[in-house]
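Student: Have a look at this prediction, sequence included:
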Amino acid sequence: MLEGTVRELEELFTCKEEEPRKQDTSSASEEIEELEKFIEEAHQQHVEVPGLDTCTRTTQEEGHGDMGGDTTTIDEESAAEVGDVPQKKEDRTYTMDVDLRPPRNPRIEKIGIIVGDSIIRNIRGERTVDNQLMARTAGNKDIRSDEEEELDANEGDNNGAQIDAVKDTIRNLDYRKNSSPVQLLAFLKRPEQESWDVSRSAEIMEATIQLMKAKVHQNHKRSLHVTDILSIEVLSLIANASGCLPYMLPPKCPNHCLAKKYRHITGACNNRNHPRWGASNTALARWLPPVYEDGISQPKGWNPSFSYSGFQLPLVREVTRKVIHASNEAITEDDLYSHIIVEWGQYIDHDIAFTPQSTSRAAFIRGVDCQLTCENQNPCYPIKVPANDTLSAGMGCMPFYRSAPACGTGNQGVIWGNLSAANPREQINGLTSFLDASTVYGSTSALENKLRNLTTNEGLLKVNTQYSDHGRDYLPFVTQVPSPCTQDPTADKAERIECFLAGDSRSSEVISLAALHTLWLREHNRLAKELKKLNPFWSSETVYQETRKIIGALHQIITLRDYIPKIIGPVAFNQYIGKYQGYDPTVNPTVSNVFSTAAFRFGHATIPPVIKRFNAQFQDHPDFQNLHLHEVFFSPWRLIKEGGLDPLIRGLLVGSAKLQMQDQIMNEELTEKLFVLSNAGSMDLASLNLQRGRDHGLPGYNEWREFCGLSRLETQEDLSTAISNYSLVEKLMDLYGHPNNIDVWLGGLAENFLPGARTGPLFACIIGKQMKTLREGDWFWWENRPIFTKAQRHELEKHSLSRVICENTGLAHTPADAFQLSKYPQDFLLCDQIPGINLEAWKERYDQVGSCDLPKRVANGDFILCSEGGKDIAVYSCHHGYELQGQEQLTCSNGKWSFQPPVCEDINECEDPLNPPCHASAACKNTIGSYECLCTDPYDLAEDAKTCIDSGRLPKASLASIILTIILIISWTFAGWLVIWQCRAHSIHDSAGMNVIKDGTKLSKDIASSKCYEVKNSLQNISAKHVEKV
């Protein structure tokens, strides 16, 4: 019945008139009425679509706005939060809590069962366990619905396509079985669950629209816009069904006094007028319009015949080999800056930007595994590699996945805003844009909860419970094990050292980066314990938030005071950043696409090929040798089992950064050995960077020079004025044909340095402009007067990275400036001589909390005190996984609190019918403060921790049956042969004495032999039946 209903719906989608239908209210109402009839009919037939409800979200009242059963559409006002559309200052009807995930409308969910059932369900790849088992038993790769067959039959060369790419993705991402470089990169780029959900919803929406456009084109034999066929209301229904709509709506910001005291973990509501500015899981900002080959979504270089300024773009791998690659022996060391400045740049980059890759590892339309194809099939955008290239792996290409689109952009753009205007594809930033130490605390409430130690009242972060570094803490391990991190080849097989858990998922990428994450974990816990001693009446939440605020401020200070001036030079710093003038609510702090994808990746060219480890005298360590970069990828065991942080930190302080030279742009550890694991192949970071820029549609080199007020370079002679190495200029012109076409990342790297800088004028401009927006547009910037007291700001300014190292390692000496290359011992100071923060500026007296006694603490939650309108207020909150029952705010009046404290009750996520936490293939088990998805044998939980996938092994029950059957067969066979042996022995004995045995006795022996023969046959038959049953 469902198949017929979907076909009827497709007929509804396909306009019977040849002319486009006008989108008037009456036709929209008729469409919706027809849809509802189909829905009612389907529900009367008890139609169920496994897991479809997990991708339908919209808003309801209960603190968000009453949908009243009506459909929500998004106009230009809401679209302004995604792009650069000016936002209207009007009251919004629908708002959301800062978690950006509102409850959904049941009516919309029902419509979603029909709308796109043959599209969305298949794109999501949500099959039941039974269907997977049937497919495996039948020997088929997949089970295809009638709708898929019908769709494929109408898709021309795309016939035979498998649309359930997500299912194949979950299999391919099961890194526990195989960790290739491509899968390690996928693990590195896998976002937190909320970012995954946003990305997946956007891709479902995009693929659905693409399929609908193909359907429209097929029926009309000419190009028509989807909105010529479908009303806005129906398109909005599809938007709800995909799950995109809620992520487009602005969050509902809290109004209590804490809103301006502590930043939200997601970065939302930093700016009350633009609450999504800088928040996690929102689109990267565009400073220039993107350049896509179809004007909407196709990356640069997608079509080989497409030309730019009369030339085709060169293959990125060819650019790497001819221009970027340098051998390890050929690199030049920086004589000014230490290796740790390189690591700080990477660490800070991971604080402000993370662009998730596509959630699928297979093509959406044809279902081809991206690791097995060299064709451009979204999201597959492979990097072409020459046949004789070391990275070809016999395929002729290196797998590459497009970044996930932001909801409401690209081919989904027909849903949002002005339908007559193009709405090109944008990319997501999974992190907060702000310099807020999200590397320490995360960018979502769920991750923050994983990182916190809620068993004490000291506001601490969790630490490793298995290993310690001479009494100092390590980062905890990830909970999903086994993780893809490499293991000590000499260790016992039972011993595993997993990847580290930190605020950013890339913390285990290299051990030097893990060292910085570890330093800040230790610094948070050190400061929290000291603050608790100073203010014993502070609640655990107060201690945590105050410490988090200090750590965030230190990240800002070290970056803007100590790091950025060295990178862009003093002249550019004064020109683009200058002195702090205070918070500016008109400045959008959202990280820009060009900054994240190109300019701030300049640091890749400064990474040295070797990581050094020194002893206490800052000489080569006798036990722990220096390591090439490819030996430390995803190797936290080297940190734990090879001396801890101290030898590594010494090497980072004394070792040099690589000097970025125009003929030595990137060393071979990154261009030939990225994520190399034995013989499993490797990747090329330079090619990945170039391809990512094209994937994001970044305009060319000259467009960005013009954006920064620099002159355009139109000829080879012009280019030589910006790049002094004429050999490099010739190579660039030979590859690109025209300076316009040079990829902005490479063009910016190749420029001559500014005086006192480590970048040229283009990157100095982009980095400087971005840092200014991050400072001016952040209400919680440490210099903004309401955030810290004058005394506190004075203490914060004293602190430095050198002091953090002194406090949290065994080093007794450090340079005054950790980023400045120093020689031991002449350039080092005793740690006692390095200034540090005095926390006395944070000390409060007990009577400062007001006339009321301290409010009562609640289990699984906590409170923070603040003042508003001259009154003391206690604001309660619950830990993640619990919901607050009662009053959130208590006001102190006449020596008493206005209400009884609330309680925090466990949320039973498994009972949520509109937003089930587990895939339909898994069983949900509620746990205290969380939930668990369980799989039945022989299925395993996939990497998303929600979906059950075929493990490839037999069920335990079947295995037991097989073992039992084998035992029975062996037993019966042994018994049969024993009987036969006895019969034969008896027969021989009878034959020997036959002459003396009477005829009657001989007859009885013959009968006995006959019975032996019958027993033998019976045993063989029994064994055969058991084998047949198995």
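Tutor: Thanks, I have it. Treat the numbers as computed from the prediction; the structure is a model and nothing was measured. Numbers count the residues shown, from 1 in each chain.

Student: From now on I want contacts and neighbour counts done on CA atoms only, so please keep to that.
Tutor: Fine.

Student: In the stretch 751-900 of the chain, what residue spans correspond to helices?
Tutor: When assigned using DSSP state H, counting those that start in this stretch, the helices of the stretch 751-900 of the chain occupy the ranges 761-776, 790-798, 801-808.

Student: among those helices, which is the most enclosed?
Tutor: The highest mean neighbour count among these, using mean count of other C-alpha atoms under 10 Å, belongs to helix 761-776: a mean of 24.

Student: Which neighbouring elements make contact with it?
Tutor: With contacts defined as 3 or more C-alpha pairs under 8 Å, 6 or more residues apart in numbering; DSSP states H and E, helix 761-776 has these neighbours: helix 564-576, helix 593-597, helix 744-750.

Student: of the helices of the stretch 751-900 of the chain, which approaches Lys549 most closely?
Tutor: Nearest to Lys549, of all the helices of the stretch 751-900 of the chain, is helix 790-798, at 11.0 Å by C-alpha to C-alpha.

Student: Put this next to the previous one:
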Amino acid sequence: MRAIHILVYLTLLSLQVAGTYLSRYSGNNYRLTLLRRRPSSRPSSDVIRDVISQAVNIVKAEDGMLRNRFIQDVDRELEEYRDVDPNLFIDSPLPVSLLSRRCRLINWIGRLAREKRLRVPMTQILRHSEAQRHDVTCPFKLPTCSPAKPFRTIDGTCNNPRRPYLGAAFTAFKRESKPAYERENTYLAGTICTRDDKPRTTGVNRRPLPNPREISVRVHQSNSNTNPESTVTFIFTLWGQFLAHDLTDRAPGKGFKDVPLECCDQTVKTPKGICSNMDIPPGDFFRKFGRRCLAFARSAEVTDFDCSGANREVLNLASSFLDGGSIYGVDLNKLRRLRAFTGGLLETSQMKNLPISTHPNAKAAAQGFSFFLAGDDRVNEFTGLIGIETVWVREHNRIAQILSRYNPLWDDERIFLETRRIIISMLQHITYNEYLPKIIAEDLLRKFDLKLQADGYYRGYDSAVDPRVSNLFATVALRFGHSMMRSTFTLVDEKFKLGRTPALTLRNLFFTPIIFLNNEDSIMRGMSSDASETCDRIVTKEFVNHLYQTKTGNGFDLPAFNIQRGRDHGLGGYNHWRSHYGLSIARSFTTSQTSGFRDHDQETVNRFKAVYSHPDDVDPWTGGVSELTGSRHLAVGPLFQNIIAHQFQVLRKGE
């Protein structure tokens, strides 16, 4: 009986640490403006150490009852919580993350106790956990909204007067169907501590899913540096990246004390379950450089608005609205750094370029130049993205100067807000009037009410519509542009003739703002002239082997990341989503119109068959990006057309 009491104490202690200390988490790392803060002090490292040590010592004291092996197992499982930096209890991205860890520990203790034939009164444990459900996992509170304010908030709150948090930044991506995580046999079935949240690793027949790196190389890698060109310029692809950064910003999981993760470094201790690395197969390109592992950190977890904790949800740092967040940011602190606070203008640096970031960065220091600052923290990822952000900052300032000239009584704040409203309208009009018709067929544009009116006002707003960006859209469909990325980019002079400088290679345009600064006009003219590649299964080697590389061999693989991210986010397979949108599914690795991959060519299906065990196992990004479009004037196939059309429909109706 003494053993039972100790197990109960240990388990309740786990929940107490989660409940008491997590309620004190402020969430400053992710600027969570919707989290409530409690007026309590930050716990000291010594307090946390003492609590955990006490539990371990009590278990050890009952050596005779619990048996040495059981004590060693519990002690080893608690090693993560006892020996690593105790700030683990505070520096987790969101409360639900640590509650999840505590639940896993409780489940593990319960299963272990059952194996040792120890009777554990789980009813008492569950009663305690249910009592803390909302205290631990429900951080949201309603923001204060005023109907008298005619302008948008910076973070997307109050867009919907009935549900003011819908679409706001720092909330969960929306799910369109039940998550598809790896199934587990959970001890506390049907409780707050029961859920499947590990990335899928097995297919429908319980065979292991293929390695994402293997899929990338065998299905997506190009055998040439030049691939088929589409009917749109590269600006089309660049606009897609700009939209993706405006609507979505996935928060990466982080290590202890907010340190960036080193998932492939076995000497670095990382939080349990946060890494989901990919093995590099024998004979692979990366093997020549001594690499055996592609690091992959899972996305940061967040609770949904119902605070049930039933599913692992994914944090979106951006607002779901097409509101210029990549230009202006989504929190007031960032916005203050971007504004000039005179004449409604945004800050610029020399030659009307983006302002210079004062945040130290090793990559920038190596180039002898600082990174640019924009509303989007990822602006320096790609030279073209710097260019399009620069265009919009200059356009904002141009319009602000006109408004200031015609409205001399307006102060800085009024000019800024009016200008921002105009810029947002321009972004939305370009997207719906010019961008979407290149992606979505005419009949689907009408079906989803995406065609703009020639005059008058749109009357289709519905406050009951949930406008949030879906996990599927953000993780799968919106990434179709990765297939359209070029390997090289030409420099074009002011007469739109090729410059004397050789074409720029994609691998040299990641995190290199100095290249933009020296060639900004030529680069943007070139991207307005170069054609995008077609959207198909083929992805440039620059993305497959050289993503973000700083020296040959240390790059990453974007298609593999896309595939693994879909599994990380609990998204089902390609067939699941075809069925979800009323499209036919493939039951065989053929191109049969009735039972096969009817929207793919035979070469693609053969490559699917070579790596997947069953058609249901095909990953949604791989299956979707490989579809035939049916028209050379459309960028994507049927599945992605439906996903994208549905997302922009709810954005329009729920905005």
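Tutor: Right, received. Where do you want to start? Model, not experiment: these values are computed from the prediction.

Student: Once they're superposed, tell me the TM-score.
Tutor: The TM-score (TM-score structural alignment, normalised by the length of the second structure) is 0.84; 613 aligned residues with a C-alpha RMSD of 3.9 Å.

Student: I'd like to know which of the helices of the stretch 751-900 of the first structure is closest to Tyr939 of the first structure.
Tutor: So among the helices of the stretch 751-900 of the first structure, helix 801-808 is nearest, using C-alpha to C-alpha, at 44.3 Å.

Student: Residue range in the second structure corresponding to that closest one, please.
Tutor: Aligned using TM-score structural alignment, helix 801-808 of the first structure spans no residues in the second structure.

Student: residue contacts, Ser958 of the first structure?
Tutor: By C-alpha atoms under 8 Å, 6 or more residues apart in numbering, the contact list for Ser958 of the first structure is empty.

Student: and it, helix, strand or coil?
Tutor: helix (DSSP: H, G, I helix; E, B strand; the rest coil).

Student: picking up where we left off before, now the helices of the stretch 751-900 of the first structure in a markdown table, with distance to Met398 of the first structure?
Tutor: Shown next, in a markdown table, are the helices of the stretch 751-900 of the first structure (distance: least, C-alpha to C-alpha, whole Å):
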| stretch | distance to Met398 of the first structure |
| --- | --- |
| helix 761-776 | 28 |
| helix 790-798 | 47 |
| helix 801-808 | 39 |
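
Student: Mind checking those for the one nearest to Ile873 of the first structure?
Tutor: Ile873 of the first structure lies closest to helix 790-798 among the helices of the stretch 751-900 of the first structure, at 23.1 Å (C-alpha to C-alpha).

Student: so stretch 157-173 of the second structure corresponds to what in the first structure?
Tutor: Under TM-score structural alignment, stretch 157-173 of the second structure corresponds to residues 268-284 of the first structure.

Student: Just give me how far the matching stretch sits from the chain centre.
Tutor: 19 Å (C-alpha atoms, centre = their mean, to the nearest Å).

Student: Thr550 of the second structure maps to what in the first structure?
Tutor: By TM-score structural alignment, Thr550 of the second structure lines up with Leu677.

Student: mind checking how far that match is from Val729 of the first structure?
Tutor: 35 Å (C-alpha to C-alpha, to the nearest Å).

Student: Do you have the helices of the stretch 51-200 of the second structure handy? List them.
Tutor: For the stretch 51-200 of the second structure, the helices defined by DSSP H, counting those that start in this stretch occupy 63-66, 68-77, 79-83, 95-115, 122-131, 133-137.

Student: So the residue most central in space within the second structure versus Arg37 of the second structure, what's the distance?
Tutor: In the second structure, the residue lying closest to the centroid (C-alpha atoms, centre = their mean) is Arg250, at 2.6 Å. The gap separating Arg250 of the second structure from Arg37 of the second structure is 23 Å, by C-alpha to C-alpha.

Student: For Ser308 of the second structure, which three-state class applies?
Tutor: Classified using three-state DSSP, Ser308 of the second structure is coil.

Student: Can you get me a residue count around it?
Tutor: When neighbours are counted by other C-alpha atoms under 10 Å, Ser308 of the second structure registers 14.

Student: ok, back up a step: want to try TSV for the helices and strands packed on helix 761-776 of the first structure, with distance to Ile963 of the first structure and mean neighbour count as columns?
Tutor: Shown next, in TSV, are those (distance: least, C-alpha to C-alpha, whole Å; neighbours: other C-alpha atoms under 10 Å):
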stretch	distance to Ile963 of the first structure	mean neighbour count
helix 564-576	67	20
helix 593-597	56	25
helix 744-750	61	26
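
Student: With distance to Leu652 of the first structure as extra columns, can I get the ones you listed in CSV?
Tutor: As requested, these are exported to CSV (distance: least, C-alpha to C-alpha, whole Å):
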stretch, distance to Leu652 of the first structure
helix 564-576, 17
helix 593-597, 25
helix 744-750, 24
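
Student: Of all those helices, which one is nearest Lys322 of the first structure?
Tutor: helix 744-750 (12.4 Å).

Student: starting at the chain centroid, how far to that closest one?
Tutor: How far helix 744-750 of the first structure lies from its chain's middle: 27 Å, per C-alpha atoms, centre = their mean.

Student: What residues in the second structure pair up with it?
Tutor: Going by TM-score structural alignment: helix 744-750 of the first structure matches residues 620-626.

Student: Need the contact partners of that stretch.
Tutor: Residues contacting stretch 620-626 of the second structure (C-alpha under 8 Å, 6+ apart): 476-477, 479-480, 483, 535-538, 562-563, 566, 572-575, 577, 600, 604, 636-637, 639-640.

Student: Buried ones among these?
Tutor: By neighbour count, with 16 or more other C-alpha atoms under 10 Å, the contacts of stretch 620-626 of the second structure hold 476-477, 479-480, 483, 535-538, 562-563, 566, 572-575, 577, 600, 604, 636-637, 639-640 as buried.

Student: which ones among the residues you listed are found in helices?
Tutor: Applying DSSP state H to these, the entries found in helices are Asn562, Ile563, Gly566, Tyr574, Asn575, Trp577, Thr604, Leu639, Phe640.

Student: tell me which element the equivalent of Thr479 of the first structure over in the second structure falls in.
Tutor: With the correspondence set by TM-score structural alignment, Thr479 of the first structure lines up against Thr358 in the second structure. Counting by DSSP states H and E, there is no helix or strand that carries Thr358 of the second structure.
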